[in-house]
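[1] Mind looking at a prediction? Sequence and model below.
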Amino acid sequence: MRAFVGVPLEDAAIEGLVPVQEALRQGRLVDEENLHLTLAFLDDQPEDVLAELDAALDEIRVPRWDMEFTGVEAKGGRRPALVWADVAKVQPLRQLHDKVRGAARLSGIDLPRERFRPHVTLARFGRSRPADMGRLTAFLSEFGGFRAGPFPVERFCLYASTLTPEGPVYDVLAEYPL
């Protein structure tokens, strides 16, 4: 099963991001109900491994915190693949990220080493739908300094991700309170 661990957004945070998405007006916008902050992408995993991970994630304890959006960026250079809202990298978020990755490794999931850039993906661009760079540059000029929050974070989740032609469908497999 394709899965990931992430922080769901509360309604107020989603409401803060929707006007930014609407102003972008290009790419494949992430559906409101799919907006989240990914802590670890797990790729395809057997159900027994996810069950072991679930038990490990249930043991994680970190304090609650407030999420703040600190800008908007495009990732991918001259052919952007994503537009995202940056999230402030506060200590409880760093701790949660590290503990989630540790739990995944202990459950037998091999995660690639990568720098943690906390963000919420707003839109994706594909090869058949590349970004209009003029419009994207104007958008980033206007929204690059976007700020919103604070928004309380009180939980994180283990998600299943099913790819469909219309876009991914995320289902919460388990929730973990902070």
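    Happy to help now that I have it. Residues are numbered from 1 along each chain as shown.

[2] When you work out contacts or count neighbours from here on, use the C-alpha atoms and nothing else.
    OK.

[3] helix or strand right after the top strand by length along the chain?
    Across the chain, the strand with the greatest residue count (assigned by DSSP state E) is strand 65-75. Scanning forward in sequence from strand 65-75, with DSSP states H and E defining helices and strands, the next element found is strand 82-87.

[4] That following strand packs against which elements?
    Contacts defined by 3 or more CA pairs under 8 Å, 6 or more residues apart in numbering; DSSP states H and E place strand 82-87 against strand 65-75, strand 119-124.

[5] Give the other helices and strands that the first one contacts.
    If contacts are counted by 3+ CA pairs under 8 Å, 6+ apart, strand 65-75 sits against strand 82-87, helix 133-143, strand 148-153.

[6] Tell me which residue of this protein is furthest from the middle?
    What lies farthest from the middle of the chain is G134; by CA atoms, centre = their mean that is 26.1 Å.

[7] in this structure, which residue is closest to the centre?
    For the chain, by CA atoms, centre = their mean, the most central residue is L37; offset 2.7 Å.

[8] ok, structure two:
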Amino acid sequence: MRLFIASPVKLDDYASIQKDFKDIIEGRWVKEENLHLTWVFLGNVKDEDSIINKLKKISPLVNKADIEELGYFGRPPRVFFAKAEKKSLYEKAGTFKEAGFDLYRFKPHVTLCRIKTIHDYKAYKEKLKEYREKIMGLILPEINLYESRLTSEGAEYTCIYKIKSIQS
């Protein structure tokens, strides 16, 4: 099964972000219920028990983390995302390494859209400026192991293990 470890995300107004960029970029938007911050992408795994045993060594996130600012990966841009550049997230990423997970070039972000085309680069850059230092939502203080199934309508995620917080 195709697995990844992530924290769910709650954006305040995802529809507005999509509306603001709909005439500027063309691509495949992530369904709102699938928005997440990926800690580790594991790929195809035959036995999730070893993964769960490693996850048991990791404590949950203590606090929610703000999502602020928009950005992109690639030249030309291919991934449109919301940033979450918090020291606490990098510190938590360190605990994944200590538990034996490989965090290749971890950069805390939430993928919003896989870009096919940018119709107007100037408008794209200007619109990005409007979102500088703007809090758009939260990374929830949960860490989950998800199975990802690819379908013609996009990925479908199923949570198969949760790191339980002290409050739950």
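    Nice, thanks for sending it over. Model, not experiment: these values are computed from the prediction.

[9] where does the TM-score land?
    For this chain pair, the superposition-based TM-score is 0.82 by TM-score structural alignment, normalised by the length of the second structure; 161 aligned residues with a CA RMSD of 2.2 Å.

[10] so where is the longest strand of the first structure in the second structure?
    When the second structure is aligned by TM-score structural alignment, the counterpart of strand 65-75 of the first structure is residues 63-73.

[11] for stretch 167-177 of the first structure, same thing?
    Stretch 167-177 of the first structure corresponds to residues 154-164 of the second structure when matched by TM-score structural alignment.

[12] can you give me how far the matching stretch is from the chain middle?
    A distance of 13 Å separates the centroid of the chain from that of stretch 154-164 of the second structure, by CA atoms, centre = their mean, to the nearest Å.

[13] just so I know, which of the helices and strands packed on strand 82-87 of the first structure lies nearest A12 of the first structure?
    If you check each of those against A12 of the first structure by CA to CA, strand 65-75 wins as the nearest, at 11.0 Å.

[14] compared with the second structure, how much does the longest strand of the first structure deviate?
    Following superposition, strand 65-75 of the first structure is found to deviate from the second structure by 1.3 Å on average (mean CA distance after the TM-score superposition for the first structure).

[15] returning to that earlier point: my read: the residue nearest to the centre of the first structure touches H119, true?
    Yes - here L37 of the first structure lies in contact with H119, judged by CA atoms under 8 Å, at a distance of 5.8 Å.

[16] so what's K107 of the second structure up against?
    Contact partners of K107 of the second structure, counting by CA atoms under 8 Å, 6 or more residues apart in numbering, are E85.

[17] Secondary structure element for the corresponding residue of the first structure for it, which one?
    Under the alignment by TM-score structural alignment, K107 of the second structure pairs with R117 in the first structure. Mapping R117 of the first structure onto the secondary structure by DSSP H and E places it in no helix or strand at all.

[18] And T95 of the second structure, by the same measure?
    When elements are defined using DSSP H and E, T95 of the second structure is found to belong to helix 87-98.

[19] what's the span of stretch 112-119 of the first structure, first residue to last?
    End-to-end distance for stretch 112-119 of the first structure, by CA to CA, to the nearest Å: 18 Å.

[20] Give the buried residues for that stretch.
    Buried residues in stretch 112-119 of the first structure, defined by neighbour count with 16 or more other CA atoms under 10 Å: 118-119.

[21] And for stretch 88-102 of the second structure?
    By neighbour count with 16+ other CA under 10 Å, stretch 88-102 of the second structure contains the buried residues 89, 92-93, 96, 101.

[22] which one of those residues is nearest E130 of the second structure?
    Nearest member of these to E130 of the second structure, counting by CA to CA, is L89, at 24.5 Å.

[23] what residues are up against that closest one?
    Counting by CA under 8 Å, 6+ apart, L89 of the second structure makes contact with 65, 108.

[24] how far away is it from V79 of the second structure?
    Applying CA to CA to L89 of the second structure and V79 of the second structure gives a distance of 20 Å.

[25] circling back: adding distance to I60 of the first structure, write the helices and strands packed on strand 65-75 of the first structure out as CSV.
    Rendered in CSV, the data for these read as follows (distance: least, CA to CA, whole Å):
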stretch, distance to I60 of the first structure
strand 82-87, 21
helix 133-143, 35
strand 148-153, 15
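
[26] quick one, which of the ones you listed is packed in tightest?
    Among these, ranked by average contacts under mean count of other CA atoms under 10 Å, first place goes to strand 82-87 (a mean of 23).

[27] give me the number of residues near E166 of the first structure?
    7 (other CA atoms under 10 Å).

[28] ok but it is inside a helix, no?
    No - secondary structure assignment places E166 of the first structure outside any helix; it is coil (DSSP: H, G, I helix; E, B strand; the rest coil).

[29] Now do the same contact list for it.
    No residues are in contact with E166 of the first structure under the rule CA under 8 Å, 6+ apart.

[30] Check the one 3 residues further on too.
    By CA under 8 Å, 6+ apart, V169 of the first structure lies in contact with 34, 161-163.
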